[in-house]
Every structure is written in C-alpha cells, then in structure tokens.
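Trainee: Predicted structure and sequence below. I'll ask about it afterward.
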Amino acid sequence: MTGSRPQRQYGAGRKKGVRRSSMRLLKKSWVCYLFILPMIIYIVLFNYLPMYGIQLAFKDYRALDGIWGSPWVGWKHFQTFFGSYQFKDLLWNTLALSIYSLAAGFPLPILFALFLNYVTNSKGRKAAQMITYAPHFISTVVFCGMILIFLASDGIVNQILALLGIEPVAFLSNPKNFRHIYVWSGVLQSIGWGSIMYISVLASVGPELHEAARVDGATKFQRMLYIDIPSIVPTMVIMLIMRAGEIMDVGFEKAFLLQNSVNLDYSEIISTYVYKIGIQSGQFSYSAAIGLFNNIINLILLLAVNRIAGKASDVSLW
C-alpha cells in the first residue's frame, strides 16, 4: 500500500503536467484554433446534430406529435423497402451508375496528371490546366442545361455530325444512353480538378531520381512506371478508399436534372427516390429508413476497402 502511493502521486502529477502543456499550447496557438472553429461548428451543425433524426427511420412520424412523440414501428419501413418491387431496380441503377463512374473517373485524372508532368511547354501546360479546370466551377444546374442543349436532336453535337455526313444520334431519347452521358460528362467536368492532388505529389518527387534514371538510359515510360507511379500510390489508395465510401451516394442533383420520363428506368436511383418519397410525398419516416440503409452500406464498404488496402499496401485512413 505504501509503495503504491508514490506511483499514484506521480501519475496524477504527470496528468497535471500534460494539462498544463496543453493549455500553454492552446494559448500560444489560439489563432490557429480560431481559424478551424467555423469548420468545427459547420461539422457539428450539419453532420452530428442531424443524427438526432435517425430515429425517424424506426418511427411512424406525425408532424403534430413531433419526433419524440411519434410511435415506434421498429423495422417496418426497412421491410417495406426491401419488399417493394422497386428495390432491385433502384439498387442496380445506383450501383451500376456508381461503379461505372468509379471505373471511368478514378484512373483518368491520374493519367492526366502523369501526362501533364511530362509536358515541358509551360504555356501548353497552363492552357491544358485552365481548360480542364474550368468545367469544375460550372454549377451542376448550368452544366446539365448545357448537356441537354448540346445533345438535343438539333443541338451542336448533331449539327457537327451532320456537317461530317453522319446521321443525327438520338442521345436523349434513347434511355440506354443515360449512364454514358452521366458518367462521361462527369469525367469531363472533374478530370482537371481531380488531377490537382496527383500533380502536387508528382511535383514533390526529387529531381535527382529522374536525373539518375536518365543517366541509366531510362525512357519516359520507364521513369513514369518506376518513379512517378510508386510516388502517388499512397495518394491513389487513400482516394480509392474515400471513393469506395461514396459508392451508394451517386450525385442526386445531376441524376435528377437529367432525368425524364423516357430514361426513368435507368435514371431512378436511391437518392432521387428518397427525394420523391420524402419531400414530394411527405413519407418522412420511409425516406429516412432508405437513407439510413444507404449510409450503412457506404460505411460497410468504407471499412472493408480500408481494411483490404491496409493489409495490401500498408496505407489506410487510420
């Protein structure tokens, strides 16, 4: 007993020392913490407080009774969604669109960054960056309007095809074209912006590595294969993990704006269905259950891909 007292006193003293050093650091760097305060408030307001509404998925919400006063119904809304005739179509459309977007949109910014890394003409490089970055700053509403105008039966694309002697293509009236239009227009809008992170990593690669490779007679392709790609692999893995956590979160705005009665069988995804059921039809509990299911699937995919990446490449989010 007597021997344990000094240890306890030492532990308590150590904790006090840690608190004092933390307070000193806080006072010294209070300006930095002040800068991140708006971000913390934003995350709390829009990411943590809305979790209070998750209980709607397990209740039969009534506006007069409020969230707490509404009766519990358990898994009723989940069973209704899983048993509906639309469940398989919604799930397939969401997965098909998301996986297609991932397969096309993930590697192309990497290839574009590798290409720009070997462009020696500074003016040409800046022009390519400006042209590819610009679509990212166009709002989704405007961008979708441009797509509808360009791909109309009398739009610019069909006019160019007519000048080349090619018959006009029914881009918008063929529902099977929806996924291709959605994905490749997204690639066009994001390829430049998505390459910024890879370009910054490639810029940090030591020039002595490339100089040594040139002395050894390595070609540009070999330098790219053995120097550049290994340097961006950790970034690629992190970005892939983050994209995997968004598999079920296909962009609602774009899908909804490009949606019409013709392509509804291909364009109706979970996010647009939740909007129609929750906002337009007022079935708040049912839409909350579908949204919760969507987020749980995303969380499972994120954890699974993160674990696989951690074992395969020793790179993970935590």
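Mentor: Yep, that arrived.
Trainee: Please count neighbours and contacts with C-alpha atoms only from this point.
Mentor: Noted.
Trainee: quick one, longest helix in this structure?
Mentor: Longest helix in the chain by number of residues (criterion: DSSP state H): helix 284-313.
Trainee: Show me what that one is packed against.
Mentor: helix 76-83, helix 229-244, helix 270-275 (3 or more C-alpha pairs under 8 Å, 6 or more residues apart in numbering; DSSP states H and E).
Trainee: Need the residues that contact whatever helix or strand comes next after the first one.
Mentor: Reading on from helix 76-83 to the C-terminus, the next helix or strand found by DSSP states H and E is helix 87-105. For helix 87-105, the surrounding residues in contact (C-alpha atoms under 8 Å, 6 or more residues apart in numbering) are 81, 179, 183-184, 186-187, 190-191, 243, 247-250, 265-270.
Trainee: Give the buried residues for helix 87-105.
Mentor: 90, 92-102, 105 (16 or more other C-alpha atoms under 10 Å).
Trainee: same question, stretch 291-308
Mentor: Buried residues in stretch 291-308 (16+ other C-alpha under 10 Å): 291-295, 298-299, 301-303, 305-307.
Trainee: Just the buried ones from the contacts of helix 87-105, in PyMOL syntax?
Mentor: Restricted to buried positions by 16+ other C-alpha under 10 Å, the PyMOL selection for those reads:
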select buried, resi 81+179+183+186+187+190+191+243+247+248+249+250+265+266+267+268+269+270
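Trainee: Endpoint to endpoint, stretch 190-207 covers what distance?
Mentor: By C-alpha to C-alpha, to the nearest Å, the extent of stretch 190-207 from end to end equals 29 Å.
Trainee: do you know which of the helices and strands packed on helix 284-313 lies nearest Leu151?
Mentor: Within those, the stretch nearest Leu151 is helix 270-275; the backing value is 22.6 Å (C-alpha to C-alpha).
Trainee: Can you name every helix or strand that that closest one contacts?
Mentor: Using 3+ C-alpha pairs under 8 Å, 6+ apart, helix 270-275 is in contact with helix 87-105, helix 252-257, helix 284-313.
Trainee: Below is structure B, check it against A:
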Amino acid sequence: MKRNNKAGGRSSKSGLWNTMRQYKYHYLMVLPVIVWYILFSYLPMYGITLSFKTFDFSKGILGSPWVGFQHFREISHDPEFWSAFKNTVIISLSKLVIHFPLPIILAMVMNEFSRTKARKFFQTLFTFPHFISWVVLAGILTNIFSNDGVYIQLMTMLGFDASSPLVSVQGFRPMIYLSHVWKEIGWDSIIYMAALTGINPELYEAAEMDGASRLQRLRYIAWPGIKSTVAILFILTIGNLLSLGSSFEQIFNLYSSPVYSVADTIDTYVYRTTFTVGADFGYMTAVGLIKSAISLVLLVLANMTVKKMGEQGLY
C-alpha cells in the first residue's frame, strides 16, 4: 500500500508538471498577477501586528512594544469611530440598494436596442463619466453647489431658500448617491452587457415567434442568462461593502467639517485622524483590522446566501 501511495504521489506530481509545461505560456501570463499579489497583498500582512503594538519609529514595526488588546478596548469606547462606522454602514447599504440594480436594468434595456449605433451611442454616453476622476468631478460639483454657484443662484431666482448640499446634513448623502450613480452606472453595466451578448440569439427568435412580449423575453431569457453574473458581483459587492470602493475619493474630496456627522466613514476617519491629528498607527491599524474582519464575515455570509438560492458562489 505504501508503494502504491508513493507511486500515486509521483504520478500526480509528474502529471502536474506535465500540465504546467503544456500550458507554460498561460502560467507566464498569470505570473505578473501572482507576483503583484505577493508583493502588495501578502507580504505587507506582517503590518497587522501593529494592531497589538504601540508603534515606535526608532524600533520599527517588529521592534515596537506589545500592548495586547489595548487598542481594541479604546476603539470600543471611541464615539468618533462608532459614528464613522454607522455612517459607513448607512452609506454602503444605501448605495447597494440604489445603485446595484441600476446597471443591470440599464444593460437589459440597451440590449433591447435594435440599432447598433444607438446602443453604442448610449453606452458611450453612460460610460464616459467613469473616466472623470473624483478630484476633477469634486471641483465641478463644488463650483455648481457653492454659495456663488449656479444651483444657489437658480434657486434664489425661483424664490426658494436653498442651501448648498455640500454643507447640508440633509442634502450631502443624496448628492453622494446621485453623483455615484451618474459616474459609475455605465461602467458597471459593461459586464452585464457582455453576459447578455453571450446568450444564444436563437432563443430570442424562438420566443418572438411564439408571441412572447419584450418584457417576457427579458424575464425568461435575459435575466436567467445573467443571473449567475449578478450573483458573483453581488458577493464581491457585499465583501467590499465597508470599503465603499471608490467612495473614499468621492467623500474625501467633497466633505467638510459641517457634514462630518453624516459623511465621515471609516476610511476617511482613519486618514483624517492619522495624517491630521497624528494618532497612533497601532490604533488605526486595529481599526482597519476590525473592518477587514467584518468584511470577511460579510463575504462568507453573502456566498452562503447565494449558494442557498441555487446559484454558484465564489467557492
């Protein structure tokens, strides 16, 4: 039996090497990605130890003194952290509810265009804002919604007592949601458009011959064709929920002290506190570790939920 196990192990190893030699160019194409993840995702993980240390510049990360769970106890009593955590959850869930379905709807609507030129025109129109950086877009929004901007002047001319949403506790979040949808809806719809183009066109022709309406074709052909793609992207979105994706750049370039109570998220809180106030790096690393742990739990729960619904998860 031992000889058979050894022989089986050798044959499996030789089979693996034969497969790698056969597809060596495919592995070479993947190699830069693997190296990138090793250098920038796995090697820096030793910095997590700062969560349990008080950082000393003279001793470095590894030589800094251990303080155990002191930073986590301080976080549990920090009202600014809990305010940022609450804002992160509210903004993330609101964006998920408002934004996530819209690229799917847009892709399905554009897929129904019979004219290719019209489809390309609207796809370009909706995708173009993605390539405007949040720094530039924040400058444009600041000029529009400032006290001397077009929005305030127009509202004043119409007889309304308007205030800038940039400094309004009630108006800041809606502006964040609307500007995010305007900027990203076209870009996020591209992957759904690609999934829709993979559906066999004969299914549409057969359904049309059977008298199916356009809404029925969307429901029984288009939606089942992209449902697995939607499930995968939903899992990834949930896993990235607390990170807010590109929202750090969006909020950081738009918010100010009057709206900290509704706009300060975990990422902006860490950045602002670390580089403005000069807080302990160990404390901020502990905040990031808590956020990553919660994101991992959300990712696992989302994957389990999708698999229970009959779709294939990430693993």
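Mentor: Yes, it's here. None of the values given here were measured: they were computed from a predicted structure.
Trainee: Superposed, what's their TM-score?
Mentor: Overlay of the two chains. TM-score (TM-score structural alignment, normalised by the length of structure 2): 0.92; 311 aligned residues with a C-alpha RMSD of 1.9 Å.
Trainee: circling back to that earlier point, let me know which of the helices and strands packed on helix 270-275 of structure 1 is the nearest to Tyr61 of structure 1.
Mentor: Proximity to Tyr61 of structure 1 (C-alpha to C-alpha) singles out helix 284-313 among those, at 5.8 Å.
Trainee: quick one: what's aligned to Asp188 of structure 2 in structure 1?
Mentor: Matched by TM-score structural alignment, Asp188 of structure 2 corresponds to Gly194 in structure 1.
Trainee: List the contacts of its match.
Mentor: Pro109.
Trainee: for the one 4 residues further on, same thing?
Mentor: Taking C-alpha under 8 Å, 6+ apart, we find Tyr198 of structure 1 in contact with 110, 113, 232, 235.
Trainee: what do you get if the cut-off is 10 Å, keeping everything else the same?
Mentor: Tyr198 of structure 1 makes contacts with 109-114, 117, 228-229, 231-233, 235-236, as judged by C-alpha atoms under 10 Å, 6 or more residues apart in numbering.
Trainee: With Leu148 of structure 1 instead?
Mentor: 142, 155, 171-172, 257-258.
Trainee: so can I have JSON lines of those residues showing neighbour count and distance to Ser29 of structure 1?
Mentor: Compiled in JSON lines, those are given as follows (neighbours: other C-alpha atoms under 10 Å; distance: C-alpha to C-alpha, whole Å):
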{"residue": "Val142", "neighbour count": "10", "distance to Ser29 of structure 1": "42"}
{"residue": "Gly155", "neighbour count": "15", "distance to Ser29 of structure 1": "57"}
{"residue": "Phe171", "neighbour count": "19", "distance to Ser29 of structure 1": "57"}
{"residue": "Leu172", "neighbour count": "20", "distance to Ser29 of structure 1": "56"}
{"residue": "Leu257", "neighbour count": "14", "distance to Ser29 of structure 1": "46"}
{"residue": "Leu258", "neighbour count": "19", "distance to Ser29 of structure 1": "48"}
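Trainee: ok, back up a step: okay, the angle between the longest helix of structure 1 and helix 76-83?
Mentor: Angle, helix 284-313 of structure 1 to helix 76-83, by axes from the mean of the first three to the mean of the last three C-alpha atoms, to 10 degrees: 70 degrees.
Trainee: what's the average distance of helix 284-313 of structure 1 to structure 2?
Mentor: Mean deviation of helix 284-313 of structure 1 from its aligned counterpart in structure 2 after superposition (mean C-alpha distance after the TM-score superposition for structure 1): 0.6 Å.
Trainee: what stretch of structure 2 lies opposite that helix in the alignment?
Mentor: With TM-score structural alignment as the criterion, helix 284-313 of structure 1 aligns to 281-310.
Trainee: ditto for stretch 226-243 of structure 1
Mentor: Stretch 226-243 of structure 1 maps onto residues 220-237 of structure 2, going by TM-score structural alignment.
Trainee: Now the matching stretch: buried residues?
Mentor: Those buried within stretch 220-237 of structure 2 under the rule 16+ other C-alpha under 10 Å are 221-223, 225-226, 228-237.
Trainee: what's the closest of these to Phe40 of structure 2?
Mentor: After measuring the buried residues of stretch 220-237 of structure 2 against Phe40 of structure 2 - C-alpha to C-alpha - the closest member comes out as Leu236, at 19.8 Å.
Trainee: now the helices: where do they sit in the stretch 1-150 of structure 2?
Mentor: Using DSSP state H, counting those that start in this stretch, the helices found in the stretch 1-150 of structure 2 span residues 2-22, 24-37, 60-63, 70-76, 79-99, 101-111, 116-127, 134-145, 150-157.
Trainee: Gly47 of structure 2 is nearest to which of those?
Mentor: helix 60-63 (6.9 Å).
Trainee: Next, the mean deviation of that closest one compared to structure 1.
Mentor: Averaged out, helix 60-63 of structure 2 is 1.4 Å away (mean C-alpha distance after the TM-score superposition for structure 1).
Trainee: got the contact list for that helix?
Mentor: By C-alpha under 10 Å, 6+ apart, the surrounding residues in contact with helix 60-63 of structure 2 are 46-50, 53-57, 282.
Trainee: need the helices of the stretch 1-150 of structure 2 in JSON lines with distance to Gln216 of structure 2, can you?
Mentor: Listed next are these as JSON lines, based on distance: least, C-alpha to C-alpha, whole Å:
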{"stretch": "helix 2-22", "distance to Gln216 of structure 2": "46"}
{"stretch": "helix 24-37", "distance to Gln216 of structure 2": "41"}
{"stretch": "helix 60-63", "distance to Gln216 of structure 2": "60"}
{"stretch": "helix 70-76", "distance to Gln216 of structure 2": "52"}
{"stretch": "helix 79-99", "distance to Gln216 of structure 2": "24"}
{"stretch": "helix 101-111", "distance to Gln216 of structure 2": "12"}
{"stretch": "helix 116-127", "distance to Gln216 of structure 2": "21"}
{"stretch": "helix 134-145", "distance to Gln216 of structure 2": "39"}
{"stretch": "helix 150-157", "distance to Gln216 of structure 2": "42"}
